[in-house]
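[1] how would this look folded up:
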Amino acid sequence: MSKEIEEFIEYLKQEAKKTLPYNAKNGDNNIFKVQRYEHEKYDCELSQMLSRDKEAIDTFKEVYSKKYFELKHPFKNDIITRAVYTNIFEKLGFYGIFFIDKDNKFPWILYWLDNQFIIICNEGIFSHWQLLYNWCNGKFSNGYIWTIRNFINDIIAELMREDITYKDIAFCISIEHTRPYHYFMDSLCWLYAFDIKQPISNNKMFFKPKQCSFSNEDFLKIPVKFHSIRHGEYINHMLSKVVNESLSNFTLDNTHNHDLTIWLGIPGERRTWLTQLEGIPSILKNIARYFPKIKVYVDGMTAYDGERIEVADNLKAFKAIKAEVDKLNLDIDMESLSGYDYRSKICYCSTCDIAISDVGTTALVPFRFCKKPGVIFFASETYGKEDIKQIKNQIPSILAIDASFLKSIANKENAFAFNFHIPWQHLYNLAAQSLEEIKGIKMHRLDVPPVELVAKQYDLEQELGIKIPIESIALFDEVKQELNKISKEQKSNKELLESIALFDEVKQELNKISKEQKSNKELLESIALFDAVKQELNKISKEQKSSKELLTQIISSSMILQNYVNNKNLQDQSIINQNKNLIAELLYCKEQNSILEQKLAPKAKSRIHNQLSYKLGQAMIANSKSIWGYIRMPYVLSYIKDMHKKEQIAYNEKIKTDPNAKLPPLESYPDYKEALKEKECLTYKLGEAMIEADKSPLKLGYLTIWFKCKKIQKECKNR
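    Have a look, this model is predicted:
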């Protein structure tokens, strides 16, 4: 090993010891930095790729056609360097390539992250601007810097162990990746663009082009990577190649036996449509009014080329959805394609009339490859926007959901994971619009409930364990408003006891109805529930319990009755009227049974817990227990801040229209003095410090936030 290589490894060791920017203390000059590669000043393959992209394509074609993989040094452009060692992060598709010149004097490393690259050499650590500042509005720059420093840590030991001097070592192409989207978009497209003739490492791949030769020999593995402003052109070329090869020998029997064939792409790995079990059957039921015989292919996880796998979570979701569809007793044939490879999926999707699919990887087959018309939805507007824009350029007739009908629920453990709510009625309406254009027919439309109402319905059903019609959610809101009004008034226990007597009257009326409709199991269940409610009322009158417990059970009863009224086709109209009267009486009962919340359920403490300082402090403590927690902390805190701001805006708007909804001052609560202690706790103080840092001029407060947090922690511990 040459002196220059040893010095380079020592330089890497020093870099690995440096402080990450977001952990730096005030006055710390030993900070790990990634600088911009000023490609305009240099004349090499990498600078050419960033400035003269069309010319660079021809240059890289030549580079990949040679026996040895050689590039000019990124700063000393008169020096030719050769790749002699690679380090592959297979799960993430990251590659580190070590280069050295024939005199072993100018070592450097090229670190590829999909279509982004990092240069590590004696001059420093460099990237082109997009990596650190443009991707997702720069939110993940700290995460990438952490990844780069970790890579340096990992590769040091490898370099010390390997023979990394200049030598003749042939290379083969490696395009392996565990993420299908990046495999096709960031690797396979360049394999076609460069018309690669070199052998390809025979590893598992999502698509193996038949034109390529594959090798199991121990070559140096070099990725096919590139950065181009005309990326879209090469992607389209790759997509058409993959589709043509997939369909070249395809035959599928009985493709014309159905009136309509639908491709359904529902996410599952990192995103879940929370109401899909109800939503998908409901969409199909409405479509079946116009197409009596329907075939539905349901997508899922995809196997490597030529393989079949079983994905338990996909099959479980599919069986649950199919069971609900089968209950409709309609001619709808559902088939799961979970665990098939991309060749097979492209063939099946080519027979479909329409696709309804999530964006991202799920959209590859229906929209990227097969370019089917239909409906595209997304779990988060942030991550779906660019993909939808690209897909719309290829399929102008594609219909995307209105973001006002989307409610995303972020996963604090994973910045890329989102569960979400979309009213299924909105998806049906878009599908109907698309089918009208495709089939030339006229289809009905549905009223779409607000997504907040859908989310509230789902939460209540999970909490109470019963199915609740959407109409009852509106009733719930009305009741809640009434209870809030009553909670501000002075209600006595005498009124509570009077309302118990009123419950007896309500039960008597229910018994009368049950004699007329003895077979109605649901009504009988509601009578039993009234007994339980009455018992709870008696307990509350003796134990002074919170009105929230009463609210849940009263609403459960009223919702069952509301469902009964809305969904049962009773022959006797007078019984319907009696039920409606009962609901009105039930609402009156709730008013009578509300107990002053200030007196029985003090909540000044909960008001403190809902303040931004406390929320931020909670998140800081929760995320300070691991390195991953520290990495995602800035994003979690940013999310909490944004959501708190939205809540405050919504609250201010609400009290403008309904002044009675304004919360009383904290001083008016019986537990006010107790609640003030919460402002002195570690959680609140940490959040308070974070807010002060954010409000400081030029955000300079962040430079000292670590010290302040340590000081606060010490003070709270000694208190």
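
[2] CA atoms for contacts and neighbours, from now on please.
    Will do.

[3] After the helix or strand harbouring Q462, which helix or strand is next?
    Under the criterion of DSSP states H and E, Q462 resides in helix 451-464. With elements assigned by DSSP H and E, the helix or strand that comes after helix 451-464 is helix 470-487.

[4] tell me what that next one is packed against?
    helix 451-464, helix 547-567, helix 573-593 (3 or more Cα pairs under 8 Å, 6 or more residues apart in numbering; DSSP states H and E).

[5] And that helix, what's buried?
    I470, S472, I473, L475, F476, V479, K480, E482, L483, N484, I486, S487 (16 or more other Cα atoms under 10 Å).

[6] which of those lies closest to A323?
    I470 (22.4 Å; Cα to Cα).

[7] The residue lying closest to the closest one once chain neighbours are set aside: neighbour count?
    Leaving out its chain neighbours, the residue that sits closest to I470 by Cα to Cα, 6 or more residues apart in numbering is Q457, at 6.5 Å. For Q457, the count of nearby residues is 22 (other Cα atoms under 10 Å).

[8] Surely Q457 touches L475?
    No: in this structure, Q457 is not within contact of L475 by Cα atoms under 8 Å, at 11.3 Å.

[9] and I294, helix, strand or coil?
    When classified by DSSP: H, G, I helix; E, B strand; the rest coil, I294 comes out as strand.

[10] can you give me the helices for the stretch 1-150 of the chain?
    3-16, 45-51, 53-65, 129, 141-161 (DSSP state H, counting those that start in this stretch).

[11] Oops, could you answer that again for the stretch 301-450 of the chain instead?
    Using DSSP H, counting those that start in this stretch, helices in the stretch 301-450 of the chain cover 312-326, 342-349, 381-394, 424-439.

[12] Sequence B follows; please return its structure for comparison with A:
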Amino acid sequence: MENKRSRFNQLSFGFREAIRFVVDCDPLAGSKLLSDFYLARSVYLPHPVSESVETYCYKNEIVGLANVLYFCDGAGGHRWAAVQVTSFINVVYIDGDIYVIDGDGAGAVNKALGCIDFSIDMNNTVGRFGGFLIGHARPYHYIYDQMASLVMISRSLGKVTCARAQPLFISPGFLGISGVEIIDYESIEGEVFIYPCLVRGSSCFNKSDSEYLVSVQGIESSFRRYVIGSMCGQGVNRVSKEEINVYFGITGQKRKLINQVEVCSHLHKELSNIFAKVNIFVDGLTAKEGEKLKNVDDQNVFFDIVRELGDKDLTCLVGMGYHEKVAAALKCDLFVANAGSGCIAPLRLARIPGVLHSNKDLSTFPNEYNFTVINVDDSCVLEHGENKRPDARDYSILKENIFDLVCEVIKIEKNS
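    So this is what the prediction gives:
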């Protein structure tokens, strides 16, 4: 069936008003609505097209990265579906039409749309709201879409039940989110669970006074304090005359710095002319909490670096979790990392100074910081390939350009 995409203002007035917080990027209004759902034990919304028709969610289904919510009226009619990926609702599906509320996560949305099926037997559904569905394959969306929203919801409710759909990158308790009871999603039948996502996190990062950003900074600080407390008195490293520790992010996946091995080797060589000892902590894909992740692509990049430098000054963080990575970053003087998820550990959670690089279109955390963070200028970036997606486009940067910025960070930190 060929679907057509319709505009937000074509939806019913009642529905638009109920979910306007997604479009207006107002997470506080969204947290009130989802808290009301929790207290009522029901997810209810006006019908997206038919005025004065109330509908409730009778089923949810996980499809890839998306959560599909199925709605109907009290008699089982007026059926429609909502797809959640990064917001409370990314798209609405009804009678073959797709209404885009938040255009993020198009790949996950399209996969979910292809799996929508209204043929379920309504007699086997009760529509009772069981709680919030947490867990994600990608750390950014888990921390900055799900957890940043959950902290606002839990603050309102005091206690919430969350169903774990898959292993978590960081448990809510370590992020300072209290009152969360976690159950396994696979053990639950007959209840509805929704993502706690309120608004897309990336749409709020430029709003320095937003409640969302306050929540983000709160969960980041909570985790940092926890890791520092678990380090048994080991101090945070600072640039000295004798030794320097560098946190260096790599990737064998999409949006990679093509000459990353050369950059790392050059960085070690040049810093060795300044410091008696140079230690490099090489980071790649991140494992879920309590697990170790094997990734051939990232490990091969690390082995390429070992072939260039030997292994005595290298520590491999590829495939470790955030507990281990942040502890390592807190021992480092600075980082060099991609401006996407690769900088979550050193920049956002450990909050150490450093250099961010990316292609010309993607920068995930456009904040100001009270420590030294320098972005490689777009004029120094050479993009590769024909991929039009900014989250997938590879690039290269002259090794000398990155080293110069590292030296600038060192200079500023020494003088601060």
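
[13] Just give me the match in the second structure for the residue nearest to I470 of the first structure.
    Alignment note (TM-score structural alignment): Q457 of the first structure has no counterpart in the second structure.

[14] just checking, S434 of the first structure touches P373?
    Yes: with contact defined as Cα under 8 Å, S434 of the first structure and P373 form a contacting pair (7.1 Å).

[15] Now the common contact residues for those two.
    Both S434 of the first structure and P373 are contacted by I354, S397, I398, under the criterion Cα atoms under 8 Å, 6 or more residues apart in numbering.

[16] Kindly reformat those residues as a markdown table and extend each row with distance to N216 of the first structure and neighbour count.
    Below are these laid out as a markdown table (distance: Cα to Cα, whole Å; neighbours: other Cα atoms under 10 Å):
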| residue | distance to N216 of the first structure | neighbour count |
| --- | --- | --- |
| I354 | 41 | 25 |
| S397 | 45 | 16 |
| I398 | 43 | 23 |
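
[17] could those residues go into JSON lines alongside distance to E461 of the first structure?
    Listed next are the shared contacts of S434 and P373 of the first structure as JSON lines, based on distance: Cα to Cα, whole Å:
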{"residue": "I354", "distance to E461 of the first structure": "32"}
{"residue": "S397", "distance to E461 of the first structure": "37"}
{"residue": "I398", "distance to E461 of the first structure": "34"}
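
[18] if I look at I200 of the first structure, how far off is F69 of the first structure?
    14 Å (Cα to Cα, to the nearest Å).

[19] With V298 of the first structure as the reference, name the closest of the helices and strands packed on helix 470-487 of the first structure.
    helix 451-464 (23.6 Å).

[20] list the buried ones in that closest one?
    V451, E452, L453, V454, A455, K456, Q457, Y458, L460.

[21] how far does it sit from the chain's center?
    19 Å (Cα atoms, centre = their mean, to the nearest Å).

[22] again with stretch 296-312 of the second structure
    Centroid separation for stretch 296-312 of the second structure versus its chain: 27 Å, with Cα atoms, centre = their mean.

[23] now do stretch 508-526 of the first structure
    That offset, for stretch 508-526 of the first structure, works out to 45 Å (Cα atoms, centre = their mean).

[24] residues making contact with it?
    I527, S557, I560, L561, Y564, I575, L582.

[25] So the third one versus I554 of the first structure, what's the distance?
    Which is I560 of the first structure. From I560 of the first structure to I554 of the first structure the distance is 10 Å (Cα to Cα).

[26] again, but for the first one
    Going from I527 of the first structure to I554 of the first structure by Cα to Cα gives 12 Å.

[27] more crowded one of these two?
    More crowded of I527 of the first structure and I554, by other Cα under 10 Å: I554, with 23 against 20.

[28] Please verify my assumption that that one contacts K590.
    Yes: judged on Cα under 8 Å, I554 of the first structure makes contact with K590 at a distance of 7.1 Å.

[29] looking at the helices of the stretch 301-450 of the first structure, which is buried most?
    Neighbour counts (mean count of other Cα atoms under 10 Å) averaged over each of the helices of the stretch 301-450 of the first structure peak at helix 342-349, with a mean of 21.

[30] mean shift of it relative to the second structure?
    Taken over the aligned residues, the distance from helix 342-349 of the first structure to the second structure averages 1.4 Å (mean Cα distance after the TM-score superposition for the first structure).

[31] can you tell me what part of the second structure that helix aligns to?
    Aligned using TM-score structural alignment, helix 342-349 of the first structure spans residues 322-329 in the second structure.

[32] Pull the residues that contact that stretch.
    169-170, 224, 227-228, 231, 247, 281, 283, 286-287, 289, 317, 335, 345-346, 349-350, 352.

[33] And stretch 163-173 of the second structure, by the same measure?
    131-136, 139, 142, 147, 178, 180, 182-186, 193, 287-289, 321-322.

[34] Buried among those residues? Make that a PyMOL selection.
    Applying 16+ other Cα under 10 Å to those, the buried members can be selected in PyMOL as follows:
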select buried, resi 131+132+133+134+135+136+139+142+147+180+182+185+193+287+288+289+321+322
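
[35] which residue in the first structure lines up with K32 of the second structure?
    By TM-score structural alignment, K32 of the second structure lines up with D58.

[36] which ones are touching its match?
    Contacts of D58 of the first structure by Cα under 8 Å, 6+ apart are F194.

[37] How are the helices of the stretch 151-300 of the first structure distributed by residue range?
    180-183, 189-193, 231-247, 276-287.

[38] What residues does the residue sitting nearest the centre point of the second structure make contact with?
    With distances taken as Cα atoms, centre = their mean, the residue of the second structure nearest its centroid is Y140 (1.2 Å). Counting by Cα under 8 Å, 6+ apart, Y140 of the second structure makes contact with S341, I344.
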